[in-house]
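Asks: sequence first, then the predicted structure, then my questions.
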Amino acid sequence: MKKWLIALGIILVLAFGLYRWAVNFNNTAIELKESSTQNWANVESAYQRRNDLIGNLVKTVQGAADFEKNTLTDVIEARAKATSVSIDPTNITPEQLAKFNEVQGGLSGALKSLLVTVERYPELKANQNFLELQAQLEGTENRINVERNRFNETVMPYNKHIKIFPNSILAGVFDFKELAYFKADAGAEKAPEVNFEFN
């Protein structure tokens, strides 16, 4: 009879230990994933701020100069594409992130073209509204970069938590999937060429 009680005690201790491990794994994974989700929302907020500023920038540029319509059209179209792509922050895949980066990169490129082309218009460069908007856009680009870096910083501990053994077993059981990191655009390691010749 005593052997039976000892065996039952060992089974209960093991079962309780497994239960505590599963609960601890699940709760930690949820906390880490929520932290990443919150940081993703900050990334989207920074992009939204840029999208909001672009409308004001385009209106200021249109009002201040007889401006090239193609450049403005490119910015407006790129902004529309950028706002049409969204990601589920609880299930960020590399494919979704690549598509998101592609449209945001298109918007960044269109904005760079706009700001370089604006150099032709001295009266626009002296316009206080334009200067303020340009400074706001530069600050927003910095915010976007900071928020993307913070997002990556929160993805790492989450991915590490669900990938290490034996947590990887429970990750499969509880259906926790790896999150994708923000990565630089292809060719971003090369410095861009800046050409101020407008002939």
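Replies: Happy to help now that I have it.
Asks: every contact and neighbour count from this point should use C-alpha atoms.
Replies: Will do.
Asks: run a quick neighbour tally on residue 51.
Replies: For residue 51, the neighbour count with other C-alpha atoms under 10 Å is 21.
Asks: then residue 188?
Replies: By other C-alpha under 10 Å, the residues close to residue 188 number 9.
Asks: just the element for it, please.
Replies: Assigned by DSSP states H and E, residue 188 belongs to neither a helix nor a strand.
Asks: longest helix in the protein, please.
Replies: helix 2-64 (DSSP state H).
Asks: what's the burial count for residue 48?
Replies: Residue 48: 16 neighbours (other C-alpha under 10 Å).
Asks: now residue 20
Replies: 12.
Asks: next one for the comparison:
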Amino acid sequence: MVPFIVIGGIIVLIALFLISVFNKFVKNKNVVKDAWSNIDVALKRRYDLIPNLVETVKGYAKHEKSTLEAVISARNAAMEVPTGDINAKIKAENQLQQTLRSIFALSEAYPDLKANTNYLDLQEKLNTIEENLERSRRYYNGTVRENNTYGESFPGVLVAGMFNYQHFDYFETDEVSRENVKVDFS
């Protein structure tokens, strides 16, 4: 009788352990997805603002058509990435960020554009959105760090495969985005 109680106790402890680990995986995944939804809202606001910004710049920088087309192209590419594919979305956003930097570099060469109140208003709105994105990125990266650490350390690593553990990428600036924007007017 005693061996059955001991074996039953061990089975119950293993079951409780697995339930606890599973619940932690679920919690971490949901926190990461919640953090991503905050970023997604800010990205939507940025997508809506970009066409207005491009139209404002068009009037002043007519011969900068390729730069403006690159911004719209990057925006459209970022918008087309499926919502659930967070890692692909991060890559598309890094490309969009790089093209947006080039549009602000244009304003340095066009003093009239820099003085345009509509442009300044759009730039201020975009800066506010970028600040919100930065805060959301930090929060998202913190939740990703917690999720990935748990899934790659003991005890999570023991059962990660069994519970479909999902590793998430950090939302980092890619190497291209770290370089200074070069604007050539020759």
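Replies: Okay, I see it. Predicted model only: the values in this text are computed from it and were never measured.
Asks: and the next element down the chain from the longest helix of structure 1?
Replies: Going down the chain from helix 2-64 of structure 1, the next helix or strand is helix 69-84, by DSSP H and E.
Asks: orientation of that next one relative to helix 2-64 in degrees?
Replies: Orientation of helix 69-84 of structure 1 against helix 2-64 (axes from the mean of the first three to the mean of the last three C-alpha atoms, to 10 degrees) gives an angle of 160 degrees.
Asks: which parts of helix 69-84 of structure 1 are buried?
Replies: Buried residues in helix 69-84 of structure 1, counting neighbours by 16 or more other C-alpha atoms under 10 Å, are found at 71, 72, 74, 75, 76, 78, 79, 81, 82.
Asks: the longest helix of structure 1 packs against which elements?
Replies: helix 69-84, helix 122-125, helix 128-163, helix 167-174 (3 or more C-alpha pairs under 8 Å, 6 or more residues apart in numbering; DSSP states H and E).
Asks: looking at those, which is nearest to residue 57 of structure 1?
Replies: Each of the helices and strands packed on helix 2-64 of structure 1 was scored for nearness to residue 57 of structure 1 using C-alpha to C-alpha, and the closest is helix 128-163 (6.1 Å).
Asks: which bit of structure 2 covers the closest one?
Replies: Helix 128-163 of structure 1 corresponds to residues 117-152 of structure 2 when matched by TM-score structural alignment.
Asks: quick revisit: in CSV: the buried residues of helix 69-84 of structure 1, plus distance to residue 13 of structure 1.
Replies: Shown next, in CSV, are the buried residues of helix 69-84 of structure 1 (distance: C-alpha to C-alpha, whole Å):
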residue, distance to residue 13 of structure 1
71, 70
72, 69
74, 66
75, 64
76, 64
78, 60
79, 59
81, 57
82, 54
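Asks: which one of those is nearest residue 39 of structure 1?
Replies: Proximity of the buried residues of helix 69-84 of structure 1 to residue 39 of structure 1 (C-alpha to C-alpha) peaks at residue 82, which lies at 18.9 Å.
Asks: check the gap between the aligned partner of the closest one in structure 2 and residue 105 of structure 2 for me.
Replies: Aligned against structure 2 by TM-score structural alignment, residue 82 of structure 1 finds its counterpart in residue 78. Here residue 78 of structure 2 is placed at a distance of 21 Å from residue 105 of structure 2 (C-alpha to C-alpha, to the nearest Å).
Asks: circling back to that earlier point, roughly how far is the match of helix 128-163 of structure 1 from the heart of the chain?
Replies: 7 Å (C-alpha atoms, centre = their mean, to the nearest Å).
Asks: how about the corresponding residue of structure 1 for residue 37 of structure 2: what's its closest non-neighbour residue?
Replies: Taking TM-score structural alignment, the alignment pairs residue 37 of structure 2 with residue 41 from structure 1. Nearest non-adjacent residue to residue 41 of structure 1, counting by C-alpha to C-alpha, 6 or more residues apart in numbering: residue 89, 7.6 Å away.
Asks: residue 50 of structure 1 contacts residue 139, correct?
Replies: No - look at residue 50 of structure 1 against residue 139 with C-alpha atoms under 8 Å: they stay out of range, at 9.4 Å.
Asks: more neighbours: these two, which one.
Replies: Set residue 50 of structure 1 next to residue 139 and count neighbours by other C-alpha under 10 Å: residue 50 wins out with 22 against 13.
Asks: what residue of structure 2 matches up with that one?
Replies: In structure 2, residue 50 of structure 1 lands on residue 46 (TM-score structural alignment).
Asks: who touches residue 137 of structure 1 in this structure?
Replies: 50, 53 (C-alpha atoms under 8 Å, 6 or more residues apart in numbering).
Asks: isn't residue 129 of structure 2 right up against residue 42?
Replies: Yes - judged on C-alpha under 8 Å, residue 129 of structure 2 makes contact with residue 42 at a distance of 6.2 Å.
Asks: which residues are in contact with each of the two?
Replies: Common neighbours of residue 129 of structure 2 and residue 42 (C-alpha under 8 Å, 6+ apart) do not exist.
Asks: the residue nearest to residue 132 of structure 2 when sequence neighbours are not counted and residue 88 of structure 2, how far apart?
Replies: Nearest non-adjacent residue to residue 132 of structure 2, counting by C-alpha to C-alpha, 6+ apart: residue 42, 7.0 Å away. Plainly put, residue 42 of structure 2 is 17 Å away from residue 88 of structure 2 if you go by C-alpha to C-alpha.
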